[in-house]
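K.L.:
Quick one, fold the following:
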Amino acid sequence: MSMYFHLRAVPPSALRNSATWFQRLFEDDWDTVRERIGRHREEVLDKLYGDVERLYCGIPPNHAPEGPRTQVVLGGGPVFHTDPALPPFLLLTASQVGRVAEFLKGADFDDLWRHSRIRLLRPYGAPDAEPEVRGLFAATHRDLTAFYAQTAAYGDAVVKWLLV
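P.N.:
Okay, the predicted model is just below:
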């Protein structure tokens, strides 16, 4: 089973606070989305999105306080799906996106890695896997930083959804 966590940028003027509209947003292909809302930016995290969340939010007992770092991956206000068996959509407003972008711009990946390294490496077992695993998290951090920076520059909101 493949699970992906999708983040899509949406101009506030095109945004509809409707689960049905959000469902269409994620069912449509990139060209249709671009045609409907005027542009398209998306970030997709694979089934390890929870580990990426752990990179930003910290590990017990050092959870980050509510704020930009807790909104990078799984943050946002819930908009419940019409099918209660499916996870809710998450919505970050344009102002929240701006705060997340600023957080990511100022975040030191080495510091983030240092605080979550042991927990993030645990599923991969072998100590010699660290350079590759660290590289994957560093690339994801760069991609998310670029996604949020561009989205904030446009003044857009972000809609998120876990697709199975």
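K.L.:
rest of the way, CA atoms for contacts and neighbours
P.N.:
OK.
K.L.:
Helix, strand or coil: sort out Leu25 for me.
P.N.:
helix (DSSP: H, G, I helix; E, B strand; the rest coil).
K.L.:
residues in contact with it?
P.N.:
By CA atoms under 8 Å, 6 or more residues apart in numbering, the residues touching Leu25 are Val33.
K.L.:
rerun at 10 Å
P.N.:
8, 10, 15, 19, 32-33, 36-37, 159 (CA atoms under 10 Å, 6 or more residues apart in numbering).
K.L.:
Show me what counts as buried in the helix or strand containing Arg99.
P.N.:
Using DSSP states H and E, Arg99 maps to helix 94-106. Under the neighbour-count criterion of 16 or more other CA atoms under 10 Å, helix 94-106 has 94, 96-104 buried.
K.L.:
Next, the second sequence, to be compared with the first:
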Amino acid sequence: MSFHLHLRAVPSAEVRPDSAWIEPFMRESWDNHAAEYDAGIADSIEKDFAQINQLYTGAPDGPADPGNPSGLPIFGGTSVPREDGPPFVLLSAEQVADAAAFLSVTTFDSRWEASGAAISAHWGGEPAFVREIFLGHHEDLVAFYRAAADSGKAVLKAFWY
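P.N.:
Below is the predicted model of the structure:
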């Protein structure tokens, strides 16, 4: 079974915080993910997203303070419930800018030093190999959020199982 966190940058004026609009939009985006990823308007993380959240916040479920920008890149935002599956999540353009700012000032090495041993143990892999995987995720997220923030876009998140 595969599961993904799918992120999609969207012009704020186009976003409707309604699952009846988000569901088909995000499904079409998922169907076109490769092209959207290449265009810099989409990103995805397969199965590792809770541990990436742990990398940024120190805990798989996020920071105790919901206003802490470290929680924005993965699980942060406004939940938009849907009938079948986990909620969609919406980050406003302001929250996207906050996430991009957080990712721009945080260093991967400092985060890995704090959480890397626990993350590596979770995956049971060689720490150097696991570190490279998470460094790649981090670099993708930095680029994605920077581009979304620079263009003033909101971000929609879908968790596909």
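K.L.:
re earlier: tell me the one among the contacts of Leu25 of structure 1 nearest to Leu144 of structure 1.
P.N.:
Arg8 (11.6 Å; CA to CA).
K.L.:
How many residues are close by the closest one?
P.N.:
A count of neighbours around Arg8 of structure 1, defined by other CA atoms under 10 Å, yields 21.
K.L.:
Look up how far Gly76 of structure 1 lies from it.
P.N.:
Using CA to CA, to the nearest Å, one obtains 13 Å as the distance from Arg8 of structure 1 to Gly76 of structure 1.
K.L.:
tally of neighbours for Trp161 of structure 1?
P.N.:
23.
K.L.:
show me the residues around the aligned residue in structure 2 for it that make contact.
P.N.:
Superposed on structure 2 with TM-score structural alignment, Trp161 of structure 1 falls opposite Ala158. Residues in contact with Ala158 of structure 2 (CA under 10 Å, 6+ apart) are 4-8, 22-23, 26-27, 30, 44, 85-90.
K.L.:
The one helix or strand Val44 of structure 1 maps to: average distance to aligned residues in structure 2?
P.N.:
Using DSSP H and E, Val44 of structure 1 maps to strand 42-45. For strand 42-45 of structure 1, the mean distance to aligned residues of structure 2 following superposition is 0.6 Å (mean CA distance after the TM-score superposition for structure 1).
K.L.:
which secondary structure elements does that strand contact?
P.N.:
strand 4-10, helix 130-154, strand 157-163 (3 or more CA pairs under 10 Å, 6 or more residues apart in numbering; DSSP states H and E).
K.L.:
Do me a favour and get the end-to-end distance for stretch 69-78 of structure 1?
P.N.:
Note: stretch 69-78 of structure 1 ends 17 Å apart using CA to CA.
K.L.:
Check which residues of that stretch are buried.
P.N.:
In stretch 69-78 of structure 1, counting by 16+ other CA under 10 Å, buried: 69-76, 78.
K.L.:
re the thing from before, just put the helices and strands packed on strand 42-45 of structure 1 in CSV and tack on distance to Ile118 of structure 1.
P.N.:
Compiled in CSV, these are given as follows (distance: least, CA to CA, whole Å):
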stretch, distance to Ile118 of structure 1
strand 4-10, 24
helix 130-154, 10
strand 157-163, 26
